[in-house]
Each structure stands twice: as structure tokens, then as C-alpha cells.
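*Asks:* below: sequence and its predicted model.
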Amino acid sequence: MYKRLFGILVMVALIGVFIFNILESNNDTAEDVNSNGATIVSPDATEEYGGIEPGEEAPDFDLETLSGGSAKLSDYRGKKVILNFWASWCGPCKKEMPEMQDFYEEYQDEVEIVAVNLTWSEKNEKKVENFIDQYNYTYPILLDKDMKVSNDTYMAYALPTTYFIGTDGKIQQPRKIGPMTYEFMVEMIESLN
């Protein structure tokens, strides 16, 4: 009986070690979630997650706007741009959007906020429209319906993801993954030329 009990304990211990090793290897991967629910990408994950680096030209794109028109990133050349990727179901996005609105109301003469909705991940486009109307957000909302801009070009795999583009059309600061505050946006814009 003791041999059997000892055998069971050894098996449980081995299973525990196996599970611990699997969990540890998952912790060594590229991402973690912070207390706000935002995905954080570790510095070691730059290669895996890709994205546009400071000094690189911000790739142009042409997307439909929520109001039914279309907009290109290059339409904003000559202006500082905060390029933000978000979704209406994203908790950290919901947290930063009121701060983005406050910032936009104060700084819209100096900077443009271009908020690209991951429309392909939404239940439907009407949900995005209702969300924007409910909170009276006035900065431009662009719709990425086929993942090409958010995933293929800017590699916005975690939300929100934000790029900071100078008047020269180049990324001038490291991208931000997770919600921004008003103060952070002011700091970023002051660092752009």
C-alpha cells in the first residue's frame, strides 16, 4: 500500500513539474497582460512581433472612414499624427479613448489622431458606429475591414497599439502597446517634429 501511495505521489510530482515547465515557457514568450488588461510585449519580442521602428517611413494606406468617405495616412503628411489601433470590445481601448478625445479637443490644430478600428474583429460595423456616437468621439475613425493595415502592415496584434508619426511621415517614437493617458500623449507630441 505504501509503495502504491509513494508511486502516486511521484506521478503527481512529475505532472506538477511538467505543468510548471510549460507555464514557465509560456511566461518566457512575447506577451503578458498588465493590470489594465492590456497586452504588454516584452523587448525580447521585437523580432517576433515586428512592427515599424522609429526612423522608418510610416507605410501609407487608404481606408474607408466611419462617415463613408475614405482617408489615406498620407493625407495627414505635414502634421504630427497619433496612429491608434483599437476595437470597441477592447477594455484598455475604452479606457484611453476619453483621454484621446480630451487631447484631440485641445491639440487638434497641432496633431491628428487617426483611430483605426479593427472592424474585421467586431460583430458588425454598426456596433462601431454606435460606440463612437454613444461617446461623441470626434477624431477620424478609419475602418480596417480586412486586417491588411492592422495586422499585415503595422502588426497591431495587441490592443491598443499606437504609433507616433512626425511631420516628415516617419515613426519618431517607439510604438505604445496599452492605453495612453492624456499626459503621455502630450509628452509624445512634444517629442515629435
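*Replies:* Structure's in. What do you need?
*Asks:* contacts and neighbour counts: CA atoms only from here.
*Replies:* Noted.
*Asks:* hang on, residue 63 packs against residue 70?
*Replies:* Yes: between residue 63 and residue 70 there is a contact under C-alpha atoms under 8 Å: 5.5 Å.
*Asks:* so between the two, which is more surrounded?
*Replies:* Neighbour totals were compared for residue 63 and residue 70, and residue 63 leads with 18 against 12 (other C-alpha atoms under 10 Å).
*Asks:* pretty sure the more buried one sits in a strand.
*Replies:* Yes: judged by DSSP: H, G, I helix; E, B strand; the rest coil, residue 63 forms part of a strand.
*Asks:* next up, the contacts around it.
*Replies:* Taking C-alpha atoms under 8 Å, 6 or more residues apart in numbering, we find residue 63 in contact with 70, 71, 72, 142, 143, 144.
*Asks:* next, the contact list for the third one, please.
*Replies:* This points to residue 72. By C-alpha under 8 Å, 6+ apart, the contact set of residue 72 is 60, 61, 62, 63.
*Asks:* at 6 Å what do you get?
*Replies:* Residue 72 makes contacts with 61, 62, as judged by C-alpha atoms under 6 Å, 6 or more residues apart in numbering.
*Asks:* ranges for the strands of this protein?
*Replies:* 31-33, 39-41, 62-65, 70-72, 80-86, 111-117, 141-143, 161-165, 171-177 (DSSP state E).
*Asks:* and the last one, what does it pack against?
*Replies:* The contact analysis (3 or more C-alpha pairs under 6 Å, 6 or more residues apart in numbering; DSSP states H and E) places strand 171-177 against strand 161-165.
*Asks:* neighbouring contacts of the strand it packs on?
*Replies:* Contacts of strand 161-165 (C-alpha under 6 Å, 6+ apart): 80, 81, 82, 83, 84, 85, 171, 172, 173, 175, 176, 177.
*Asks:* what's the angle from it to strand 80-86?
*Replies:* Relative orientation of strand 161-165 and strand 80-86, computed by axes from the mean of the first three to the mean of the last three C-alpha atoms, to 10 degrees: 170 degrees.
*Asks:* mind checking how far strand 161-165 is from the chain centre?
*Replies:* In terms of C-alpha atoms, centre = their mean, to the nearest Å, the centre of strand 161-165 is found 9 Å from the chain centre.
*Asks:* what's the angle between that strand and strand 171-177?
*Replies:* 170 degrees.
*Asks:* can you check what angle separates strand 161-165 from strand 111-117?
*Replies:* Going by the same axes, to 10 degrees, strand 161-165 makes 150 degrees with strand 111-117.
*Asks:* about what we covered before: now the strands of the chain as CSV including distance to residue 183?
*Replies:* Conversion of the strands of the chain to CSV gives the following (distance: least, C-alpha to C-alpha, whole Å):
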stretch, distance to residue 183
strand 31-33, 22
strand 39-41, 20
strand 62-65, 27
strand 70-72, 27
strand 80-86, 14
strand 111-117, 15
strand 141-143, 22
strand 161-165, 15
strand 171-177, 14
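*Asks:* scan this protein for its longest helix.
*Replies:* In the chain, with assignment by DSSP state H, the single longest helix is helix 2-27.
*Asks:* below is an additional structure, to be compared with the one above:
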Amino acid sequence: MRNLFNIIFIFFLPVLTHALPVSLKGYFPKALGETVYIIGFKDFISQTEEILASTTIDANGYFQLTLQLDHPSPLILEIAFYRLSFYALPGSNWQFNSEQFQVTENGNPLLPQSTLPCYIHGPLTDSLLRNMNAQIADFLDSAAYEIYLKQNTTILDTFTNKTLTINLFDKKFQEAASYQLATLYPGARLPLGFNAFHELQPKYQSWHFCNWLEDYLAKALTRENPLSANSGLTRDLILAINQKEDLQTVRKLLSQHFQITDSLMEDVVTLAALKVFYRTPIYQNKSIINLIRQVKETTSNNDIAFIAKNLVQRFTAFLPGNQVPPYELITQTGDTLNPAKTRGKYSYFVFARKYCSSCLNSLELLRPLYERYKDKLQIICIFTSHDTLTESGFAKKMNYPWPVVIAGKNYDFLRTFQAFSLPLEILVNENGNIVAWPAYRAGEGLEAVLEKLLSKQPNPPKAPLQRKW
């Protein structure tokens, strides 16, 4: 039950009006030459990540970075997709040390959330948060069965009250901790001290508030409220979202359900709810994106417009019709690949690794398709393991007839293409527009898709282009 990334980020200090430097130093003697990234968030509702700074661990194992912060913020230290979350205050100094950490031979975990083990020395605020998080983790280790299977929340009530009455916690900390503790309940739960939703303020610049709000809405709207015709709210939302794309009706339904009277809170709840609905199958993603665009176009609040813009960008990054993100790759033979050089043919990107049997099987099934369509289709194989030397030798041994790129240390490229769960296939047309992400694989429908797109037959067979996850 331990989750090292479920850290509470609290605003202990007043909001600052000017930026102050944050100094970060580290010692990783077994990760020489690795790139160090400091990652932040554009906003706390979309949780769109952005790289704030980067450097390289030198030959002696040290790195040093300085960045500017104008308000307290959660940050992520990332090395080779291994991550560590911490809470930074403007003007704070940090030291990260690990003489043990090294990238595993077959590094680049499937998800960029593997723990980065190291000693951390930073402000007291961060230490307090980690200590409380450890207490929560220990509590859930022993109490999870009672809470989530037996639905016994009495012990959780006791733990919450005990945690919030520790003298060390001031009012700001108690508020933030109450948001965090409310998310532990199996049902939608208001933070301690609030009796009704309308009593809350729209603190969209607070990490802990936004995390609680998304959790609360997910439970209230998709678990406790039936996702079926038996629920009048669900019926009305489906009609407003899927059929009419009526933002005003969606806002009204949510406001009535949660008794919201503040217009800014309406905007915040609407965006957070649409984010929840985006991953709920009964709602159409295209309609949700259009509704978020309407929020951006109609709001008078610049912050809300910025959040809506980030949500749209996050949800549309790989939509069919969009341009493929820019890239610059060097193949094993020394050739350069970029969107300009791949225009004129369809491109089929395959992200793979040596120790992924599904990846290797997919590549072998592509050989006859490559021979059939090589005048119209270019296949680009991208190996992603951190063990670049081994994968380079393996790819040469396999003698693939298409370009091969060894990209295990090209973290920016892999992050841009979200190449974490493998194999991943992307189909791009001759103009550089995405046709399908993820695309069908050979043996699972790709043949029919290529026949439809590339065959000269007047009536090619119908086939879906996009593979479902």
C-alpha cells in the first residue's frame, strides 16, 4: 500500500510576488553521464508536466542546478525515468545523495514512475510531509482490508482525528492534511471541518486541493452515482455531453448536484469533472474536448483559460489528424530521420526492446508487409532499453530491413512520444499527420488497415484504424 509519490504539497508560506532561486545539488557516483531533469507542473488540474531544468552528472558523480520559483511547488527529480517527488519552497536548498543508485542493465522502466532511492536533505516542510506520508502508508498496510473490503471507516476516522490533532501541525498543515486524508476514504469525502461542498473555496493553485477534488468527483460522479439510465444525473449528463455538447447545461447540472453558487468554483469543478469523464467510457472523448475548449473560450479568468488549454493539449497530443511531434533521430547506419525526411510515404513507428517478446514478434510479422508496401510505407524501429550497447548489437544481428534507432538514452524523445508501455505503434500519413496512436499491429488488423490506405483497389475492405488499449 505504500505510494512514495502520493506526497502532500502544502503552501506554508504566503504567496510570493517575486521569484527566488532554488539550489539543487546531488551525488550519484554510479550514474555518471546520466541526464538529470527537474520536472514541474503547468497547473495542478491538468497536471501537465514541464521540464524546468536539466543537467548531466559529471565524471565525479556530481550535479548542480539552480532554478527560479515564485511560489511553493511540487517538483520531480528524474534520472533515467526513475523519479523522486519533493516539495520545494522559493529560496530553498537541496542535497540528493545516493552511492547505490544505478540504472539497471535493462533500464527505462515501462512506466516513468519507478522510485529513485536516495538521501534527501531539504527544508523542514518536506521532512514533515514525508513523515506523515510514511505514517499513512504504515496505517494502510494494516488497515486496508478493514477499510476497503469491509467498508469499516471508523478506524480511518480515528486515524484522521489523531493525525490532525498533533501539536506540530499548524492550521495550514491541518488544512492540507485534511484534504489528503479525505482521499483515503472509499467514498466521496469532504475534508474534515467542512459540512457541505459549497463551503469550499476554489483553491486551484493548491496541489492538495486539486488532487482531493479529482478524487472526490470521481467517486461522487462515477462510483456513487450509477453510470446507467437508472440515474437521472447520468442521463442528463450523457445528453448534454455526448449529444448536445452543451457547456451551460453541464455546468448547471454539476452546480445543482454539488450546490455550487460561486462562478469560479463552477469553472474549476467543471474542468475537473470533464477530466474525470474523459476516462469514463460512457462519455465521448471528442465531445469532452470540445466542451473544455468552450470553457477556454468563454471564461473571463486567465488562469481557468490556461488550465483548459493545458487539458486540451494533453488530450489531443496524439489525436488522428494532428501533426506528429517534431523529432530528430540518428539511425544505426548514421542517417538522420525527422518529419521532413519521412514525408511522401506513410510511416509506421514501432517502439520496442530486446527483452519484450511481444515487441520482437510484432517486428517479425512486419517483414512480409514491408516487402509488399516498401514503396509506400517506411517502417521505423526504435529500441528503448537503457542498455543501448546490447540492443545495438541485437538489432544488427536481426538484420532488420528498415531503419533502426537506438534511443534508450534519448529521454526527451521517449517522453514526447510517451513510449513507456511497449510495444507501441504509431501510424503517420505521407503529410506527417497521425493516422492512429496506438496503431494496429501486424497479425491483429494492420494488414487490413494498410490495404485500405495503400492499395490501389477502388473499393478496399473497411477496417478500423485505431487500436484500443
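*Replies:* Received the coordinates, thanks. Only a predicted model underlies this, so the values are computations on that prediction, with no experimental measurement involved.
*Asks:* circling back: so among the contacts of strand 161-165 of structure 1, which ones count as buried?
*Replies:* 80, 81, 82, 83, 84, 85, 171, 172, 173, 175, 176, 177 (16 or more other C-alpha atoms under 10 Å).
*Asks:* closest to residue 103 of structure 1 out of those residues?
*Replies:* The closest of those to residue 103 of structure 1 turns out to be residue 82 (C-alpha to C-alpha; 10.8 Å).
*Asks:* so what's the residue sitting nearest the centre point of structure 1 closest to, chain neighbours aside?
*Replies:* Nearest to the geometric centre of structure 1 sits residue 161, at 2.0 Å (C-alpha atoms, centre = their mean). Distance criterion C-alpha to C-alpha, 6 or more residues apart in numbering; nearest residue to residue 161 of structure 1, sequence neighbours excluded, is residue 177 at 4.5 Å.
*Asks:* picking that back up, between the contacts of residue 63 of structure 1, which sits nearest residue 193 of structure 1?
*Replies:* residue 72 (20.4 Å).
*Asks:* now do the same for that closest one: its match in structure 2.
*Replies:* Using TM-score structural alignment, the partner of residue 72 of structure 1 in structure 2 is residue 338.
*Asks:* that older thread, buried sites along the longest helix of structure 1?
*Replies:* For helix 2-27 of structure 1, using 16+ other C-alpha under 10 Å, no residue counts as buried.
*Asks:* aligned partner of residue 366 of structure 2 in structure 1?
*Replies:* Match for residue 366 of structure 2 (TM-score structural alignment): residue 100.
*Asks:* separation between that match and residue 52 of structure 1?
*Replies:* 22 Å (C-alpha to C-alpha, to the nearest Å).
*Asks:* those two: who's more crowded?
*Replies:* Between residue 100 of structure 1 and residue 52, residue 100 has the larger neighbour count (other C-alpha under 10 Å), namely 24 against 19.
*Asks:* which residue comes closest to that one once chain neighbours are left out?
*Replies:* In space, residue 100 of structure 1 is closest to residue 182, 6.6 Å off (C-alpha to C-alpha, 6+ apart).
*Asks:* ok, how many other residues are close to that neighbour?
*Replies:* 16.
*Asks:* what do you get for residue 327 of structure 2?
*Replies:* For residue 327 of structure 2, using other C-alpha under 10 Å, the count is 13.
*Asks:* under the alignment, what does it map to in structure 1?
*Replies:* Checking TM-score structural alignment: residue 327 of structure 2 goes with residue 61.
*Asks:* how near is its match to residue 143 of structure 1?
*Replies:* Going from residue 61 of structure 1 to residue 143 of structure 1 by C-alpha to C-alpha gives 11 Å.
*Asks:* residue 56 of structure 1 now?
*Replies:* According to C-alpha to C-alpha, residue 56 of structure 1 and residue 143 of structure 1 sit 24 Å apart.
*Asks:* trace the residue nearest to the centre of structure 1 over to structure 2, please.
*Replies:* Using TM-score structural alignment, the partner of residue 161 of structure 1 in structure 2 is residue 424.
*Asks:* mind telling me what element residue 297 of structure 2 is part of?
*Replies:* Element membership for residue 297 of structure 2 (DSSP states H and E) is helix 285-298.
*Asks:* same for that helix, what does it pack against?
*Replies:* Applying 3+ C-alpha pairs under 6 Å, 6+ apart, we find helix 285-298 of structure 2 packed against helix 302-316.
*Asks:* please redo it, this time with the cut-off set to 8 Å
*Replies:* Here helix 285-298 of structure 2 touches helix 247-258, helix 263-278, helix 302-316, going by 3 or more C-alpha pairs under 8 Å, 6 or more residues apart in numbering; DSSP states H and E.
*Asks:* winner for burial among the ones you listed?
*Replies:* Burial of these is given as mean neighbour count (mean count of other C-alpha atoms under 10 Å); helix 263-278 ranks first at a mean of 20.
*Asks:* which residues touch the spatially closest residue to residue 422 of structure 2 that is not a sequence neighbour?
*Replies:* Nearest residue to residue 422 of structure 2, sequence neighbours excluded (C-alpha to C-alpha, 6+ apart): residue 352, at 6.1 Å. By C-alpha under 8 Å, 6+ apart, residue 352 of structure 2 lies in contact with 359, 360, 381, 382, 383, 384, 422, 423, 424.
*Asks:* quick one: contacts for the counterpart of the fourth one in structure 1?
*Replies:* Under the alignment (TM-score structural alignment), residue 382 of structure 2 pairs with residue 116 in structure 1. When contacts are counted by C-alpha under 8 Å, 6+ apart, residue 116 of structure 1 touches 83, 84, 85, 86, 141, 142, 143, 144, 150.
*Asks:* quick check: residue 116 of structure 1 vs residue 44 of structure 1, distance?
*Replies:* Distance from residue 116 of structure 1 to residue 44 of structure 1, by C-alpha to C-alpha: 26 Å.
*Asks:* what does residue 190 of structure 1 give?
*Replies:* Counting by C-alpha to C-alpha, the gap from residue 190 of structure 1 to residue 44 of structure 1 is 28 Å.
*Asks:* the closest residue to residue 127 of structure 1 other than its chain neighbours and residue 76 of structure 1, how far apart?
*Replies:* Leaving aside its chain neighbours, residue 127 of structure 1 sits nearest to residue 88 (7.7 Å; criterion: C-alpha to C-alpha, 6+ apart). According to C-alpha to C-alpha, residue 88 of structure 1 stands 24 Å off from residue 76 of structure 1.
*Asks:* perfect, I'm done here.
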